[in-house]
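Student: just the structure for this:
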Amino acid sequence: MVMYRGDKWHGIMTYFFEMFLQRFKYCYNFVRPADRLWGIRLANGSFNGMMGMLNRKEVDIALGPFGVSYDRSQLADMSHPFMFIDHRIMYPRPQVEPDLRGFYRPFSPISWVVTFSTLLAVFLCLFAIAIITKLAMSDRLQGHPPTFTNILEEGGRIIRWTYGILLSQSMSWTPSQGSGTVLLWIMFSFILSTIYKSNLKAMLILPKITIPFDTVEELVEQDSIEYYILGSTVIHQVLRDAPPGSLYRRAYDKKKGILSGSLTPIAFTLLEEKAAFMTNTLVIKSLMEMAFVKEKDCSQATTREGYLKLFMGVILLPKGSPLVDEVNRVVQAVFEGGLMAWWEDQALRRGSICFNTLATDRKVDLRPLSLEDMYGIFLLYAAGMILAAIVLAFEVINRKVSGEENRE
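Tutor: From the prediction side, this is the model:
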């Protein structure tokens, strides 16, 4: 890649070209395509970008590096491959977001179902033991059987005790019957509450970061992040020419748009719109380098899995160019000496660091809890207040019923 900054040309391929010139002593002039594109075949059969310049014999060499495609191989001679270009999806680095269901997440849904089912079973068991005991005592002492009010009061005491023990509350009353069930419920509640508090604390200290997608298929299926494609490149051509209904064609049809030209405005567009980008890893590192300069942080991440793997980076020359053998000798020396990786590290040091930083990596700084983090607790509190109001209404009705029975 070659970029113009200030009054100088920069980029990985300028290092290669300087080495080529030192060896063969050619005079040169960098020419930038007017449309700032790599180049693909258009509908009328012509080529745009650097490919079009090669086709029209306007330049003697196109540095690229280019991905290999059939159309390009028919138009130009290719150097030996000197790098392997993978394709990935770049997207805004996911952040720790407030979670409305944070208090609910320490247990899975089935665990909550089992917990409350056990709570109900313990209540019914203790309630049944209490009623059977009262009925047996009334028969033995030939007294009056328990009234409906007595049964409700006993049920209320048992449910308050059962629920209170689950919440680790100190209870002034304990069921006198079913000591085995009582002991097991106390032990179960203690273990359950300890596990819940430990898991909740761990989730608050190290919250889980959700990755929006990691494959092209997941990108197409989701709707939360829009994405662009780098225009006039191999990925653009492959997605555009894919069979209708295929994964790549669906990815092409669902795109928000195509970005092409200079990488600087592309980087700023992606940052502003918080959009994803489908392109090769070299372009991704360049965009991450620019984003780091602007944001002072690794604000972008990439998918862990690539697609369209092992597209070899090559230099293109017009068909029959006498420079092919000379370029290949330099390419071989660069490849065998590992210079391309070193040049990449020198030109895109910060971009390479951001590229190799996983999307799930988090900063050491602790995130203060926001109001949104407390919404779940507030909703739970509101539900508790509603339940308390229902219980209060029940107790008022119960007192009225008890008063009427006493007057009778």
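Student: rest of the way, CA atoms for contacts and neighbours
Tutor: OK.
Student: strands along the stretch 301-408 of the chain, start to end?
Tutor: Applying DSSP state E, counting those that start in this stretch to the stretch 301-408 of the chain gives strands spanning 307-318.
Student: how about the stretch 51-200 of the chain?
Tutor: Under DSSP E, counting those that start in this stretch, the stretch 51-200 of the chain gives strands at 62-66, 76-78, 83-92.
Student: between strand 307-318 and the longest one, find me the angle.
Tutor: Orientation note: strand 83-92 sits at an angle of 130 degrees relative to strand 307-318 (axes from the mean of the first three to the mean of the last three C-alpha atoms, to 10 degrees).
Student: what is strand 83-92 packed up against?
Tutor: Here strand 83-92 touches strand 276-280, helix 281-295, strand 300-302, strand 307-318, going by 3 or more C-alpha pairs under 8 Å, 6 or more residues apart in numbering; DSSP states H and E.
Student: could you dump the ones you listed to TSV with distance to residue 332 and mean neighbour count?
Tutor: TSV is the format used below for these (distance: least, C-alpha to C-alpha, whole Å; neighbours: other C-alpha atoms under 10 Å):
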stretch	distance to residue 332	mean neighbour count
strand 276-280	23	24
helix 281-295	20	21
strand 300-302	30	25
strand 307-318	12	20
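Student: to compare with the earlier structure, here is another sequence to fold:
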Amino acid sequence: MTNSSTRPCLRLGIGPFMPYMYVDGPDDNPIVTGILPAILDIIFNHLGYCYEYVTVPSRSGGFRLPNGSWTGLVNMLLQKEFDMSGLPLALTHERYQALDMTEFLYIETWTAGFKRPVVQSDISGFVKPFSEYVWLFIVAAILGVLATIWIVYTSHESIVKSKNRGGRAESDHEGTPNVTQESVLWTIALFLAQSVTKLPRGNSVRVMTGVWLLVSLILTTVYRSNLKAMLILPKVVLPFDSPEELAESRIPTWIPRGSAMHTAGLKSDISPPGSALARVLQHSISLDQSMDISWGVRDMIAGKHAMISPRGSLITIMHDTFSKTGQCFYYVMSEDLLGTVQLSILLRKDSPLKAELDPIIRRLREFGILDHEYKKQVANATECLKPIGSQGARQLRPLDLGDFYGVFMLYAGGEDVPER
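Tutor: Here you go, the predicted structure:
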């Protein structure tokens, strides 16, 4: 692309970096789309420059080799094959030493994406109507009521025996009751809404069991009202959602060659030995291999490896796939592998363009124009960024046998008395 102007024409080195720039077609006549073409039009129309794109043959940002030389876009910029980069690249320490950077355009973080997990049945749904604290309270209440009924019942029987000692006992007090057995029966059976064949003896015991019957009615009514939903509520198990979980999963990782993370991964001192990031990179399958982006995305969706990339790039792929298919094929880890990095346009040292570009970029950022252009490129990724399982209206799941395990366990424990 060439933008006509009365001022000298600038040559801009370009390569693909989603969503900031897409480069298709032959190197001598590329088709360039994305965020940066619109931003560059604004900048250079204001400055009065014309510009043309120069495609980097390797399509990579470039990294420094052990002998001190550079590859990719950085090498061509240092060799003066173009005046500046036409896309924003991550500001690393090595690039900072070799080049100048403009004001940052965007802030990026590095994370990982992986095949979207399948919604599963949850056989523990029958315990989920109440939280852990409520279940602890219920257990404590059962034990407390059991102990109270046993003590009151034992005291009642002792009083009855002392009154009838030396004489014939009344007919309703004939026989020796099993205090422990009947206390357990009145406590557990009432809580489970089961019928009790024996009536409590004595007013004090009847008051205790009556209060417990009311409490049990409230608890079981609330439980039953939530039980059905919890039994069929789908469960989602993420393979990983943090760097530590990714390291422990031992899932192979793939990093786009020539990226800042790839450059860092080639170094042995990227992070302390034994750290989560170091263990993740131990399972990388791309540090010494050159594989294209489409291959990496394809195998990530197939679940063959996790793709480590800037969060914006992963979200852009979500936008593209959802726009074409209406489906979400993978998820993005909520935590970051690396902290924030600045994305800036690269310039040679002491380039006069820096003084002209910085004020304009700063104003574009402060007025929200950069954010506006970014959101236009990833608008359809919103649905895929929702919590997994929240797209129930779009993805219906047939019930399987696992959905009924909780019901089978309840029936195995006994049936409720039919309501009258």
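Student: what separation do you get for the residue nearest in space to the middle of the first structure and residue 298 of the first structure?
Tutor: Taking C-alpha atoms, centre = their mean, the centroid of the first structure lies closest to residue 211, which sits 1.4 Å from it. Going from residue 211 of the first structure to residue 298 of the first structure by C-alpha to C-alpha, to the nearest Å gives 16 Å.
Student: repeat that for residue 334 of the first structure.
Tutor: Counting by C-alpha to C-alpha, the separation of residue 334 of the first structure from residue 298 of the first structure is 30 Å.
Student: of these two, who's got more company?
Tutor: residue 298 (20 against 17; other C-alpha atoms under 10 Å).
Student: quick check: buried residues in the helix or strand containing residue 41 of the second structure?
Tutor: Using DSSP states H and E, residue 41 of the second structure maps to helix 35-47. Using 16 or more other C-alpha atoms under 10 Å as the test for burial, helix 35-47 of the second structure gives 35-37, 39-40, 43-44.
Student: stretch 394-401 of the first structure now?
Tutor: So, applying 16+ other C-alpha under 10 Å, buried residues of stretch 394-401 of the first structure: residue 398.
Student: ok, now stretch 86-96 of the second structure?
Tutor: Buried, per 16+ other C-alpha under 10 Å, within stretch 86-96 of the second structure: 86-92, 95.
Student: for these, give me TSV that also has distance to residue 51 of the second structure.
Tutor: As requested, the buried residues of stretch 86-96 of the second structure are exported to TSV (distance: C-alpha to C-alpha, whole Å):
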residue	distance to residue 51 of the second structure
86	10
87	13
88	16
89	19
90	23
91	24
92	26
95	24
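Student: between these, which is nearest residue 169 of the second structure?
Tutor: residue 90 (94.0 Å; C-alpha to C-alpha).
Student: can you tell me what that closest one aligns to in the first structure?
Tutor: Residue correspondence to the first structure (TM-score structural alignment): residue 90 of the second structure is matched to residue 67.
Student: what about residue 387 of the second structure, distance to residue 78 of the second structure?
Tutor: Distance from residue 387 of the second structure to residue 78 of the second structure, by C-alpha to C-alpha: 45 Å.
Student: higher neighbour count, the two?
Tutor: residue 78 (18 against 10).
Student: which residue packs closest to the more buried one, ignoring adjacent ones?
Tutor: Nearest non-adjacent residue to residue 78 of the second structure, counting by C-alpha to C-alpha, 6 or more residues apart in numbering: residue 348, 6.7 Å away.
Student: give me every residue that touches the residue nearest to residue 226 of the second structure when sequence neighbours are not counted.
Tutor: Distances taken as C-alpha to C-alpha, 6+ apart place residue 129 nearest to residue 226 of the second structure, at 5.4 Å, with adjacent residues excluded. Contact analysis of residue 129 of the second structure by C-alpha atoms under 8 Å, 6 or more residues apart in numbering lists 223, 226-227, 230.
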